[in-house]
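Chemist: Structure of the sequence below:
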Amino acid sequence: MYLIINHSSMQPIYEQIVEQIKEKIINGEFSEEMMLPSVRTMAKDLKISALTVKKAYDALTEEGFVVTVHGKGSFVACANQNMLLEEKKKEVEAELEAAIHKGRSCGLTDHDLTELFEIVLEG
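Modeler: Next up is the predicted model:
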């Protein structure tokens, strides 16, 4: 499994792992019931603590993206289309919020932003 860890990022390493695995699941790169590397293997490959990987896997399990079977490993959960759609909506919402913030910092009014959004939407 290919993940990129940015050690100089302000984002905790376990969150980086969670985001990247979720993205791969949402984009279909990881199929349902696919086995993830063991905690120890992932920790060794990424040169990080096994506790960090365990925390990431626990977060993924809590969010419903991964199912862990004691003694067998962690697997991609059966896709819940509503959950995946909600995650994609959250991503779009975050990007729209960033665009609005950037527009406002450039002096655009809400009316300007709305007009710009409608133009882009039609395009």
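Chemist: rest of the way, CA atoms for contacts and neighbours
Modeler: Noted.
Chemist: Residues contacting stretch 58-78, please?
Modeler: Contact partners of stretch 58-78, identified using CA atoms under 8 Å, 6 or more residues apart in numbering, comprise 18, 22, 25, 30-38, 57, 79.
Chemist: Show me what counts as buried in the helix ranked longest in the chain.
Modeler: The longest helix of the chain (DSSP state H) is helix 81-105. By 16 or more other CA atoms under 10 Å, the buried positions in helix 81-105 come out as Leu84, Ile100, Gly103.
Chemist: Also stretch 67-83?
Modeler: Val67, Thr68, Ser74, Phe75, Val76, Ala77, Ala79.
Chemist: Keep only those of those that are in strands.
Modeler: With strands defined by DSSP state E, the entries of those inside them are Val67, Thr68, Ser74, Phe75, Val76.
Chemist: For the third one, which non-adjacent residue is spatially closest?
Modeler: Closest residue in space to Ser74, ignoring its immediate chain neighbours: Thr68 at 4.2 Å, by CA to CA, 6 or more residues apart in numbering.
Chemist: And that neighbour, how close does it get to Ser8?
Modeler: Separation of Thr68 from Ser8 (CA to CA, to the nearest Å): 30 Å.
Chemist: Next, the second sequence, to be compared with the first:
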Amino acid sequence: MNIILSNASSDPIYIQIMNQIRQSILSGEMVAGDSLPSIRQLAKDLQVSVITTKRAYEELEKEQLIDSVVGKGCFVSGANKEFIREQRMKRLEEKMMDIINESKELLMTKQDVIDHLTLLFEEE
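Modeler: Sure, this is the predicted structure:
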């Protein structure tokens, strides 16, 4: 597993770690039962605080992407990928509702929002 951190990113370090591990799992690069580096080892490898890696692992465990086994470490969960995807879609929809509400407060039309989203999507 190769995690690359960016100081230029607006995302906190633990989010960058989470996103890259999540992507490895959902893409099939890592499969159920694969072990992850220990919290301490990952912190050492990335030269970050143990608290940072611990938080990333805790969040991934909340998403049911990894399982933590006391005394043995953390492993990729055998959870159903469709269930996990559905959970992520629900969170995305909540964020989209926030965007819709904010855009209404700014008196933006539906087309304004679509145009702006399209522009941002193409920039990425």
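Chemist: can I get the buried residues of stretch 67-83 of the first structure in JSON lines with distance to Lys47 of the first structure?
Modeler: Formatted as JSON lines, the buried residues of stretch 67-83 of the first structure follow (distance: CA to CA, whole Å):
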{"residue": "Val67", "distance to Lys47 of the first structure": "24"}
{"residue": "Thr68", "distance to Lys47 of the first structure": "22"}
{"residue": "Ser74", "distance to Lys47 of the first structure": "19"}
{"residue": "Phe75", "distance to Lys47 of the first structure": "22"}
{"residue": "Val76", "distance to Lys47 of the first structure": "23"}
{"residue": "Ala77", "distance to Lys47 of the first structure": "26"}
{"residue": "Ala79", "distance to Lys47 of the first structure": "30"}
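Chemist: hang on, the earlier thing: how close does the residue nearest to Ser74 of the first structure sit to Ala59 of the first structure?
Modeler: 11 Å.
Chemist: before we move on, what about Glu19 of the first structure?
Modeler: In terms of CA to CA, Glu19 of the first structure sits 10 Å off from Ala59 of the first structure.
Chemist: that older thread, show me which pair in the ones in strands among the buried residues of stretch 67-83 of the first structure is furthest apart.
Modeler: Greatest spatial distance among those (CA to CA): Thr68 and Val76, at 8.8 Å.
Chemist: farthest pair in the contacts of stretch 58-78 of the first structure?
Modeler: It's Ser38 and Ala79 that sit farthest apart of those, by CA to CA, at 20.9 Å.
Chemist: and Ser9 of the second structure, what element?
Modeler: For Ser9 of the second structure, there is no host helix or strand (DSSP states H and E).
Chemist: Tell me how many other residues surround it.
Modeler: Ser9 of the second structure is flanked by 9 other residues according to other CA atoms under 10 Å.
Chemist: What's the match for it in the first structure?
Modeler: Per TM-score structural alignment, the equivalent position to Ser9 of the second structure in the first structure is Ser9.
Chemist: And its match, how close does it get to Val18 of the first structure?
Modeler: 15 Å.
Chemist: What of Leu113 of the first structure?
Modeler: With CA to CA as the criterion, Leu113 of the first structure and Val18 of the first structure are 33 Å apart.
Chemist: for Asp45 of the first structure, same thing?
Modeler: Applying CA to CA to Asp45 of the first structure and Val18 of the first structure gives a distance of 16 Å.
Chemist: So for these two, which sits in the more crowded spot?
Modeler: Under the criterion of other CA under 10 Å, the comparison of Asp45 of the first structure against Val18 puts Val18 first, with 19 against 13.
Chemist: what's the distance between the closest residue to the more buried one other than its chain neighbours and Ile119 of the first structure?
Modeler: Spatially, and ignoring its direct neighbours in sequence, Val18 of the first structure is nearest to Ala56 (5.5 Å; CA to CA, 6+ apart). From Ala56 of the first structure across to Ile119 of the first structure, the span is 40 Å (CA to CA).
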